[in-house]
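A.B. asks: the sequence and its predicted three-dimensional model are supplied below.
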Amino acid sequence: MSTLRILALAARQPSRLPPPSRLIPVQSRHLETRRTFSASPSAKFPIGVDPKTTGGVPWSIGELNHVAIAVPDIDKATSFYRDVLKAKVSEKVALPDHGVYTVFINLGNTKIELLHPYGPKSPIANFLAKKPDGGIHHICVEVDDIKAAMADLKAKKIRALDPEPKIGAHGKPVVFLHPKDCGGVLVELEQK
């Protein structure tokens, strides 16, 4: 039963309303701070969330956090964004646990992450061996509950590259999803 039907029914025939235990709060898609109620079990969760596979814990996808680009020369790429395009650019940071150097370019509504190999066993070294000029490596989207997202996606046969999240460049838990399960795109989920 939709929210509007429940409100209309409440106004006309309050005795026909489902019991309060069946009215479950859901997040409004229009106003983030407003909550609505629904009697429909499938409407409890945001689009794409299956309560059977998440153990009843809803999760939702958020904003695009960044697009990551593998680059053969991180200083040259940084100079291009900073000096030519006049973007705000972070310092180069080494992330040995991930095998990369990173630089973030702030675009206001999202970021670009420049990736360069840190050591010969870097996944970015493998990427650049196949594409010496570099290119888009992955996209990163935010999720409000990374563990619930991982459980739900696993139940839907979407593979994560690691069984547990790691701490990413922003100091938050991240996990990568297998590109073969995501339309050929390496997708990174980051805890909001």
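C.D. replies: Perfect, I can see it now. Numbers count the residues shown, from 1 in each chain.
A.B. asks: going forward, measure contacts between C-alpha atoms and count neighbours the same way
C.D. replies: Will do.
A.B. asks: break down this protein into its helices, ranges please.
C.D. replies: Using DSSP state H, the helices of the chain run over 3-12, 74-79, 123-130, 146-155.
A.B. asks: can I get those helices in a markdown table with mean neighbour count and distance to S60?
C.D. replies: Below are these laid out as a markdown table (neighbours: other C-alpha atoms under 10 Å; distance: least, C-alpha to C-alpha, whole Å):
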| stretch | mean neighbour count | distance to S60 |
| --- | --- | --- |
| helix 3-12 | 14 | 20 |
| helix 74-79 | 16 | 33 |
| helix 123-130 | 17 | 28 |
| helix 146-155 | 19 | 8 |
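A.B. asks: switch those over to CSV; also include distance to I167.
C.D. replies: Formatted as CSV, the helices of the chain follow (distance: least, C-alpha to C-alpha, whole Å):
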stretch, distance to I167
helix 3-12, 39
helix 74-79, 22
helix 123-130, 16
helix 146-155, 12
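A.B. asks: for G99, which of the ones you listed is the nearest?
C.D. replies: helix 123-130 (6.8 Å; C-alpha to C-alpha).
A.B. asks: what does that closest one contact?
C.D. replies: Helix 123-130 has contacts (C-alpha atoms under 8 Å, 6 or more residues apart in numbering) with A70, V71, P72, G99, V100, L115, H116, P117, G119, G134, H137.
A.B. asks: the second one reaches H116, doesn't it?
C.D. replies: Yes. The pair V71 / H116 is scored as a contact, 5.6 Å apart, by C-alpha atoms under 8 Å.
A.B. asks: what's the first-to-last distance across stretch 150-161?
C.D. replies: Across its full length, stretch 150-161 reaches 11 Å between end residues, using C-alpha to C-alpha, to the nearest Å.
A.B. asks: ok, and here's another one to check against it:
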Amino acid sequence: MQLGRLNHVGIAVPDMEAALAHWTGVMGATHVHEPIVIERAGILIRFLDTPAGGAMNGTQVELIQPLRADSTVSPFLAENPGGGQHHLCFEVPDIHEAKAWFEAQGKRVLGEPRPGAHGHPIFFVHGDDMGGILTEILETPKEPQP
């Protein structure tokens, strides 16, 4: 199994507006996508295109803000109140083959493949098994991402 391109870097933020101001004003993000709310996870997401060029050509930044105390990102922000890198997301051609491969390597896959923010299948691999970095695995989108 071979990982594909780095799709995005997930960054947990305590304040979405302050994070957007930083990433557009200081870091030069070229486009801020529409907000996405994932109710089951209790999070608000905003994707930003990097200056290298759009969602299909460049790596994106995913800003993640909790919407409630029991959100999936709340424990991370409790340990890192200012926010920070939450995860890296890599593409793979087949999500089920990738899951089987990671499990065969003894890595802890966190749940079954499920739809991610854009509806494409994802799963996460525990950070302790990935050199300390929570890793999202995304099936390479068959069509351009919004």
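C.D. replies: Perfect, thanks for sending it. Not measured: the values here are computed from a predicted model.
A.B. asks: ok so, going back, by neighbours, which of the contacts of helix 123-130 of structure 1 wins?
C.D. replies: Ranked by the number of neighbours (other C-alpha atoms under 10 Å), the contacts of helix 123-130 of structure 1 place L115 first, at 29 neighbours.
A.B. asks: tell me the contacts of T102 of structure 1?
C.D. replies: The contact partners of T102 of structure 1, by C-alpha under 8 Å, 6+ apart, come to K92, V93, A94, L95, E113, L114, L115, H116, A169.
A.B. asks: most neighbours, which of those?
C.D. replies: Neighbour counts for these (other C-alpha under 10 Å) peak at L115, which has 29 neighbours.
A.B. asks: in structure 2, what range does stretch 127-138 of structure 1 match?
C.D. replies: Aligned by TM-score structural alignment, stretch 127-138 of structure 1 falls on residues 76-87 of structure 2.
A.B. asks: what about the equivalent of V103 of structure 1 over in structure 2, how many residues nearby?
C.D. replies: Structural alignment (TM-score structural alignment) places V103 of structure 1 against R46 in structure 2. Applying other C-alpha under 10 Å, we find 20 residues neighbouring R46 of structure 2.
A.B. asks: gap between the aligned residue in structure 2 for P72 of structure 1 and L44 of structure 2?
C.D. replies: With TM-score structural alignment as the criterion, P72 of structure 1 lines up with P14 in structure 2. Using C-alpha to C-alpha, one gets 11 Å for the distance from P14 of structure 2 to L44 of structure 2.
A.B. asks: what do the two both touch?
C.D. replies: Residues touching both P14 of structure 2 and L44 by C-alpha under 8 Å, 6+ apart: Q65, P66.
A.B. asks: I'd assumed Y118 was in contact with A70 of structure 1.
C.D. replies: No. Judged on C-alpha under 8 Å, A70 of structure 1 makes no contact with Y118 at a distance of 11.9 Å.
A.B. asks: residue boundaries of the strands in structure 2?
C.D. replies: Along structure 2, counting by DSSP state E, strands occupy 6-12, 31-32, 36-38, 43-49, 60-66, 84-92, 109-115, 121-125, 135-139.
A.B. asks: any chance of those in CSV, with distance to H22 of structure 2 too?
C.D. replies: As requested, the strands of structure 2 are exported to CSV (distance: least, C-alpha to C-alpha, whole Å):
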stretch, distance to H22 of structure 2
strand 6-12, 12
strand 31-32, 12
strand 36-38, 19
strand 43-49, 12
strand 60-66, 11
strand 84-92, 13
strand 109-115, 29
strand 121-125, 27
strand 135-139, 24
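A.B. asks: out of those, flag the one nearest A19 of structure 2.
C.D. replies: Closest of the strands of structure 2 to A19 of structure 2 is strand 60-66, at 7.6 Å (criterion: C-alpha to C-alpha).
A.B. asks: list the residues that contact the most centrally placed residue in structure 1.
C.D. replies: For structure 1, V141 is the residue whose C-alpha lies nearest the centre (C-alpha atoms, centre = their mean; 2.6 Å). For V141 of structure 1, the contact set (C-alpha under 8 Å, 6+ apart) comprises I61, G62, E63, L64, N65, H66, V187, E188, L189, E190.
A.B. asks: out of the residues you listed, which comes closest to K88 of structure 1?
C.D. replies: Taking C-alpha to C-alpha as the measure, K88 of structure 1 lies nearest H66 of the contacts of V141 of structure 1, at 14.3 Å.
A.B. asks: I'd say the closest one and I112 touch.
C.D. replies: Yes. Under the criterion of C-alpha under 8 Å, H66 of structure 1 makes contact with I112 at 5.2 Å.
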